[in-house]
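Chemist: only geometry, no sequence info:
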């Protein structure tokens, strides 16, 4: 997330492998800890507006209850029924995440990983099926907005009057309500803002909601399937919407100030609550019915996608999973690769696997014709062709 140039403010952090850390990372082995300690040093850099959330890793897993398998696919809760209702596939959600400050002076990203919603919310909560919830929030102009939305967005969804009969309406309503609640929180800086991308899963149904330029990418047997659209001001549909509402785009920035067309917060750029304005908090939704071919989901802030294609990220994660089957190590490798490619932003990545097993090897049928393209190259070509259809 980038804003037009502004003043930087200043604290002290601890450098840890191209990033900053304030938490112990339990997943690193002894060798990695020793190396980190040797490379640790202190420098003075810019002061973040409030809560600083820097390099964090989380990994957890929860096997969905097998007794829910028979009814989770056909239950009615405002989502589409699967085309192949007889499928016996039931995802097992396990996730890993990594966040680093990168080359910026302070950290403004936030994220959330919940592999078992029922366990997280308590048995008294009514859910349409066993599920999970994930999100990434790319803050700008301070960390207040990203932190507030991370803490509250799930509650706004669950407590919405449309939930659970119409989950799509509940999510759209929750984003707007969270945006309004943020400006009402007088102790916070309402001029800070954040993009928001969430993934809500019930049984085989996955709903991606996106407002901003974070991105969700599905790994489908080695192929990258983009499940969200980057809301940049120059995007044709966003540009038309912005201009229709009286906004302008200057040098790629909305009203010359913001590099995204949708965000929560940024109330210095919005009118009264409930009014239409060029900067929208309403998310776009994408529903997907998971199948055995869907292996994992990658969600990340634009610090990753600025330097890496969706197909490249999927190829990296799949190869890593085949080596160690650990989604946290996968997210860490994506962050490190983005740093090697000189990203200019904070980095936050979440990898969600849908099976307890690593991805199987992709067997390319033998042909009497000599093939001069690798399996990865073939998947990339398929993705390009399908995206242009």
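Modeler: Yep, it's here. Not measured: the values here are computed from a predicted model.

Chemist: contacts and neighbour counts: CA atoms only from here.
Modeler: OK.

Chemist: name the residues that touch the strand ranked longest in the chain?
Modeler: With DSSP state E setting the assignment, residue counts place strand 131-140 as the longest strand in the chain. Residues external to strand 131-140 that are found in contact with it (CA atoms under 8 Å, 6 or more residues apart in numbering): 1-3, 64, 93, 108-118, 145-146, 149-150, 192-203, 214, 299-301, 348-350.

Chemist: ok, 6 Å please
Modeler: Residues from elsewhere that reach strand 131-140, judged by CA atoms under 6 Å, 6 or more residues apart in numbering: 108-117, 146, 193-203.

Chemist: buried residues in the helix or strand that that strand is followed by, which are they?
Modeler: The element immediately downstream of strand 131-140 (helix or strand, assigned by DSSP states H and E) is helix 144-158. Residues of helix 144-158 classed as buried under the neighbour-count rule (16 or more other CA atoms under 10 Å) are 144-150, 153-154, 156-158.

Chemist: if we can go back for a sec, from the contacts of strand 131-140, which land in strands?
Modeler: 109-114, 193-194, 196-202.

Chemist: from the residues you listed, which two are the most distant?
Modeler: Spanning the widest gap among the ones in strands among the contacts of strand 131-140 are 193 and 202, at 29.0 Å by CA to CA.

Chemist: between the two, which has more neighbouring residues?
Modeler: Set side by side, residue 193 and residue 202 show unequal neighbour counts under other CA atoms under 10 Å, the larger going to residue 193 at 30 against 22.

Chemist: tell me which residue is most central in this structure.
Modeler: Nearest to the mean C-alpha position of the chain, by CA atoms, centre = their mean, lies residue 299 at 3.3 Å.

Chemist: how close does that residue sit to residue 144?
Modeler: To residue 144, residue 299 is 21 Å away according to CA to CA, to the nearest Å.

Chemist: next: residue 124.
Modeler: Separation of residue 124 from residue 144 (CA to CA): 31 Å.

Chemist: same thing with residue 382?
Modeler: Separation of residue 382 from residue 144 (CA to CA) stands at 41 Å.

Chemist: is it true that the residue nearest to the centre of the chain lies in a strand?
Modeler: Yes: inclusion of residue 299 in a strand is indicated when DSSP: H, G, I helix; E, B strand; the rest coil is applied.

Chemist: what's the lengthiest helix in the chain packed up against?
Modeler: When secondary structure is assigned using DSSP state H, the longest helix within the chain turns out to be helix 167-184. Secondary structure elements in contact with helix 167-184, counted by 3 or more CA pairs under 6 Å, 6 or more residues apart in numbering; DSSP states H and E, are helix 144-158.

Chemist: gap between residue 35 and residue 16?
Modeler: From residue 35 over to residue 16 the distance is 10 Å, taken as CA to CA.

Chemist: got another one to weigh against that:
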């Protein structure tokens, strides 16, 4: 597996005037694939456009992000139905900054950590199967050796429609994100977003301490 990322420092410049972005904004994301990179590329290219084109944006950003995840998931499922060779999956974490507001959306086991006054503040929750056992079992799924239905190490992700029993209807793997909102303050220094491979090596505190020492 290899992760992909997106860096958009200026939303208005990136999207153009038709996007009707009325405030300063930025967008960042990390996408970690499994079973091929097609899903990663699709979500990386499409998710932001679905967010800003949603009827709820920018009045209710959380709602727009929720809708966009599900719409992106369904769009890729449709693409896979036309070309089975595209079948694959990806986790995703995105950070949308609009003026002083920060919206972190996570589906999977990537993670975002904010450095505020030198302290590490976790801005997302890892969606490991054991964390969502109740929801998984209520939908007829199971956890075997830490894996969802004995196959995936995450409880939320995009796509994977090719894996029998995981997606579609009331199946246990979902693309719905958890969205967290925060208001930026002067003491916010930086944010780190990374895939599970990064966080397997670094604790939140050590990940923050390393760049902070070099930035001082």
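Modeler: Sure, I can see it. A quick note: this is a predicted structure, and the numbers were derived from the prediction, not measured.

Chemist: trace residue 68 of the second structure over to the first structure, please.
Modeler: Mapped onto the first structure by TM-score structural alignment, residue 68 of the second structure lines up with residue 174.

Chemist: for residue 5 of the second structure, same thing?
Modeler: With TM-score structural alignment defining the correspondence, residue 5 of the second structure maps onto residue 111 in the first structure.

Chemist: so who does that match touch?
Modeler: 135-137.

Chemist: of the residues you listed - the most surrounded one?
Modeler: Using other CA under 10 Å as the contact criterion, the top neighbour count among these goes to residue 137, which has 33 neighbours.

Chemist: that one -> the second structure?
Modeler: Using TM-score structural alignment, residue 137 of the first structure pairs with residue 31 in the second structure.

Chemist: any idea how far residue 232 of the first structure lies from residue 240 of the first structure?
Modeler: Residue 232 of the first structure is 12 Å from residue 240 of the first structure, by CA to CA.

Chemist: ignore the last one, residue 271 of the first structure
Modeler: Applying CA to CA to residue 271 of the first structure and residue 240 of the first structure gives a distance of 19 Å.

Chemist: equivalent analysis for residue 379 of the first structure, please.
Modeler: Distance of residue 379 of the first structure to residue 240 of the first structure, computed by CA to CA: 33 Å.

Chemist: neighbour-wise, which of those two wins?
Modeler: Shown here are residue 379 of the first structure and residue 240; by other CA under 10 Å, residue 379 has more neighbours (19 against 14).

Chemist: contacting residues for the more buried one?
Modeler: Applying CA under 6 Å, 6+ apart, the residues contacting residue 379 of the first structure are residue 223.

Chemist: name the element it belongs to?
Modeler: Assigned by DSSP H and E, residue 379 of the first structure falls in helix 375-387.

Chemist: where does that helix end up in the second structure?
Modeler: Counting by TM-score structural alignment, helix 375-387 of the first structure has no counterpart in the second structure.

Chemist: now do the buried residues in that helix.
Modeler: Per 16+ other CA under 10 Å, helix 375-387 of the first structure contains these buried residues: 376, 379-380, 383.

Chemist: name the nearest residue to residue 225 of the first structure, ignoring sequence neighbours.
Modeler: residue 218 (5.0 Å; CA to CA, 6 or more residues apart in numbering).

Chemist: sorry, slip of the keys, the one I care about is residue 183 of the first structure.
Modeler: If you skip the residues right next to it in sequence, residue 183 of the first structure has residue 190 as its closest partner in space, 5.3 Å away by CA to CA, 6+ apart.

Chemist: confirm that neighbour sits in a strand?
Modeler: No: membership of residue 190 of the first structure in a strand is not supported by three-state DSSP, which gives coil.

Chemist: residue boundaries of the strands in the stretch 201-350 of the first structure?
Modeler: Counting by DSSP state E, counting those that start in this stretch, the stretch 201-350 of the first structure has strands at residues 205-211, 215-220, 223-226, 249-250, 253-254, 264-265, 284-289, 294-300, 347-353.

Chemist: residue 275 of the first structure: which of those is closest?
Modeler: Ranking the strands of the stretch 201-350 of the first structure by their distance to residue 275 of the first structure (criterion: CA to CA) puts strand 264-265 first, at 14.2 Å.

Chemist: what's the mean distance for the closest one versus the second structure?
Modeler: Taken over the aligned residues, the distance from strand 264-265 of the first structure to the second structure averages 0.5 Å (mean CA distance after the TM-score superposition for the first structure).

Chemist: map residue 188 of the second structure across to the first structure for me.
Modeler: Under TM-score structural alignment, residue 188 of the second structure pairs with residue 294 in the first structure.

Chemist: just give the number of residues close to its match.
Modeler: 20.

Chemist: surely it touches residue 218?
Modeler: No: under the criterion of CA atoms under 6 Å, residue 294 of the first structure lies out of contact with residue 218, with a separation of 7.1 Å.

Chemist: hmm, back to that, which one of the ones in strands among the contacts of strand 131-140 of the first structure sits closest to residue 256 of the first structure?
Modeler: So of these, ranked by how close each gets to residue 256 of the first structure (CA to CA), first place is residue 193, at 15.5 Å.

Chemist: what do we get in the second structure for that closest one?
Modeler: Under TM-score structural alignment, residue 193 of the first structure pairs with residue 89 in the second structure.

Chemist: and the host helix or strand of residue 58 of the first structure, what does it pack onto?
Modeler: Assessed by DSSP H and E, residue 58 of the first structure sits inside strand 57-62. Where contact means 3+ CA pairs under 6 Å, 6+ apart, strand 57-62 of the first structure is packed against strand 93-100.

Chemist: what does the strand it packs on contact?
Modeler: Contact with strand 93-100 of the first structure is made by 19, 54-61, 115, 327-328, 331-332, 347-354, as judged by CA under 6 Å, 6+ apart.

Chemist: okay, the angle between that strand and strand 57-62?
Modeler: Calculated by axes from the mean of the first three to the mean of the last three CA atoms, to 10 degrees, strand 93-100 of the first structure forms an angle of 170 degrees with strand 57-62.

Chemist: what span of the second structure is strand 93-100 of the first structure aligned with?
Modeler: The counterpart of strand 93-100 of the first structure in the second structure, counting by TM-score structural alignment, does not exist; no residue aligns.

Chemist: determine how far that strand lies from the middle of the whole chain.
Modeler: The gap between where strand 93-100 of the first structure is centred and where its chain is centred comes out at 10 Å by CA atoms, centre = their mean, to the nearest Å.
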